[in-house]
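A.B. asks: Quick one, structure for this:
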Amino acid sequence: MRRLLVLASLAALAVLLAAVPAQARMRPQVGCAPTGCWPVYSYGDQDTDVYAIQYFLRDRGFASFTPTGYYGALTTQAVERFQKAGSIPVSGVVGAKTWPELVVPVRYGQTNDAVRALQTELQQQYGYNIPVTGYYGNITRSDVMNFQKTHGLRVTGSANRATWHVLISAR
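C.D. replies: I've put the predicted structure just below:
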């Protein structure tokens, strides 16, 4: 009877863990800045930030696949190529050493995959009514300015490294 109770408890725990979104299971960094930590993503994770990782890898020429938000083998291999090219310890994991090198500052008038990463973050993580077009136009600039103001950042209308850090880590 006791063994059955233990097995039932373990099964219930497994069901609960499976129901928790990947975002909630992220492994945070230690020794973080007051503005937050860069989250850690690796094989098997699924999240809006994984879309951003995939878009950044495409923008930088390390991936050609369509972003899915799932961190699978293709994403791991692309991250490893990026890390190797950037003299970052090759792990296939995106964390505190990879994020700052991976994010790309974007500004008004640009059209690229880094802009798609920005629009995806604003739309899916922060609820902005912004289409994911890859074009940094008036809507994107206005939403970035609003985001910067709301989060105590210098309001520039451009997504610089500080803006990216808060977008990715402030949840």
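
A.B. asks: rest of the way, CA atoms for contacts and neighbours
C.D. replies: OK.

A.B. asks: Please name every helix or strand in contact with the longest helix belonging to the chain.
C.D. replies: Longest helix of the chain, by residue count under DSSP state H: helix 2-19. Applying 3 or more CA pairs under 8 Å, 6 or more residues apart in numbering; DSSP states H and E, one finds that helix 2-19 makes contact with no other helix or strand.

A.B. asks: Please list the outside residues in contact with that helix.
C.D. replies: Residues from elsewhere that reach helix 2-19, judged by CA atoms under 8 Å, 6 or more residues apart in numbering: none at all.

A.B. asks: Pull out the buried positions in that helix.
C.D. replies: For helix 2-19, the buried set under the neighbour-count rule, 16 or more other CA atoms under 10 Å, is empty.

A.B. asks: Quick one: distance of it to the chain centre.
C.D. replies: The gap between the average C-alpha position of helix 2-19 and the chain average comes to 31 Å, counting by CA atoms, centre = their mean, to the nearest Å.

A.B. asks: for comparison, sequence B:
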Amino acid sequence: MAQEQGGRDQEQGAGARLARLLRRWWEEAGSASGGTRPTQQALAARLGVDQTTLSRYLNPKHTSTAPLRVVEALHAQLRAPAAELDRARALCRAALRENSGRRTVGGGGEPTAATDVTDGSGEPAGRREPAGSRATAAPAGPAAPHGPAGGHGSGAGRPRFRWHLHVLVWAAVVVAFAAGVLVHERFAVQDRKAATADGAAGGEGAVAASEVPHQWPLLVMGEQDQFTRARALQNLLNAHGYEVGADGFFGEDTRDAVMAFQRKRGLAPDGKVGKHTWPELVKEVKPGSGTFEVRAAQELLNNVGQGGTVVSGEFTAVTAEDLRFFQSTRDLPVTGRVDVDTWLALLVAQLPPAGAPAYQRPESPPPSGSAPASA
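C.D. replies: Coordinates of the predicted model:
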């Protein structure tokens, strides 16, 4: 039976193996200690998810994958064997990686229809011309007058010569078009650099961003909770020595700190955090970095839908592993560190904003008619 189970696990993906492991934890809960196994409804309430979602996480035939925080919470709630937690974490990350790969293949970008499948020649089968059409367009037998010997008459080469002439004309048009595109792109890059030059500060420690197809989000003072992005901003301000409460509410204290930072870096002190202020504000996060910048990165990483990251302010090996996974799914250099491009990708991935996490809710003041006081 064990060999049969092992063979079945090898045939299935990481998501099915994870679901099978989680279901075994639930089925065996209470047997070792003599307690009572919790119902799925009660267990779902403890985890903060609905019963239908939990049922999907425990079903190997369903495509839903439990996020890492749920896996760890299930391990604690069901008192599963301690030795199996690392295996469950590895299966969770592998399943999320598989799901990300399936979304990449099935989403936008290159077509994924059956006609694009290669047939062993290295060229997509759906895009190759049928053999018959090639024979009609350019017969193999008759050759042009300047072709190899063995032709069956000089008149037979004329249609092929005209066909070659059409190909050459079309090739010239394609080359001219491609050259025009390259010239246009070069000028467009120069225009973008010139457009962003105004307002870019020359402060020391700033890291230049590479060309990436995203825009820095704009944060302004407001009464509503702006969630992870505002808390990341506030933590970064603290990392630069400005004492503000990291509660997600962009109030007067946060605006004043932003304006002071902008004046120090030679930026227009408008109190808004956008494409000119973010690149100056972010810091590289790596092992040994300060608590505030690490917490800011972990806050954002915890809210990108890849299973959750512990927000502790300490850069751990798990933080680096979560960063490498995020970078690999965003076509970023997989370094395990947070550079300016990773900051940008993390901030963009927060849209639309999620609610405050459980550990933050008791500390977050409710929205009021006036801007919140400094914490």
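
A.B. asks: what's the TM-score for these two chains?
C.D. replies: In this superposition the chains share a TM-score of 0.76, using TM-score structural alignment, normalised by the length of structure 1; 141 aligned residues with a CA RMSD of 2.0 Å.

A.B. asks: what's the next secondary structure element after the longest helix of structure 1?
C.D. replies: For helix 2-19 of structure 1, the succeeding helix or strand toward the C-terminus, using DSSP states H and E, is helix 48-59.

A.B. asks: what range in structure 2 does the next helix or strand after that following helix sit on?
C.D. replies: For helix 48-59 of structure 1, the succeeding helix or strand toward the C-terminus, using DSSP H and E, is helix 73-85. Under TM-score structural alignment, the alignment places helix 73-85 of structure 1 onto residues 252-264 of structure 2.

A.B. asks: what's the mean deviation for the matching stretch versus structure 1?
C.D. replies: Mean deviation of stretch 252-264 of structure 2 from its aligned counterpart in structure 1 after superposition (mean CA distance after the TM-score superposition for structure 1): 0.4 Å.

A.B. asks: Which positions within that stretch qualify as buried?
C.D. replies: E252, D253, T254, R255, D256, A257, V258, M259, A260, F261, Q262.

A.B. asks: Please apply the same query to stretch 235-246 of structure 2.
C.D. replies: Neighbour-count burial for stretch 235-246 of structure 2 flags N235, L236, L237, N238, A239, H240, Y242, E243, V244, G245, A246 (criterion: 16+ other CA under 10 Å).

A.B. asks: gap between the two ends of stretch 81-89 of structure 1?
C.D. replies: End-to-end span of stretch 81-89 of structure 1 (CA to CA, to the nearest Å): 11 Å.

A.B. asks: I meant to write stretch 330-338 of structure 2 there.
C.D. replies: With CA to CA as the measure, the ends of stretch 330-338 of structure 2 fall 13 Å from one another.

A.B. asks: outside of that stretch, which residues touch it?
C.D. replies: The list of residues contacting stretch 330-338 of structure 2 from outside it, by CA under 8 Å, 6+ apart, reads 283-286, 297, 319-325, 327-328, 341-342, 345.

A.B. asks: now, which of those residues lie within strands?
C.D. replies: When the contacts of stretch 330-338 of structure 2 are checked against strands (DSSP state E), there are no matches.

A.B. asks: Tell me which other helices or strands the helix or strand where V169 of structure 2 lies touches.
C.D. replies: For V169 of structure 2, the host element (DSSP H and E) is helix 157-197. Using 3+ CA pairs under 8 Å, 6+ apart, no helix or strand is in contact with helix 157-197 of structure 2.

A.B. asks: Nearest the geometric middle of structure 1, what residue?
C.D. replies: D49 (2.1 Å; CA atoms, centre = their mean).
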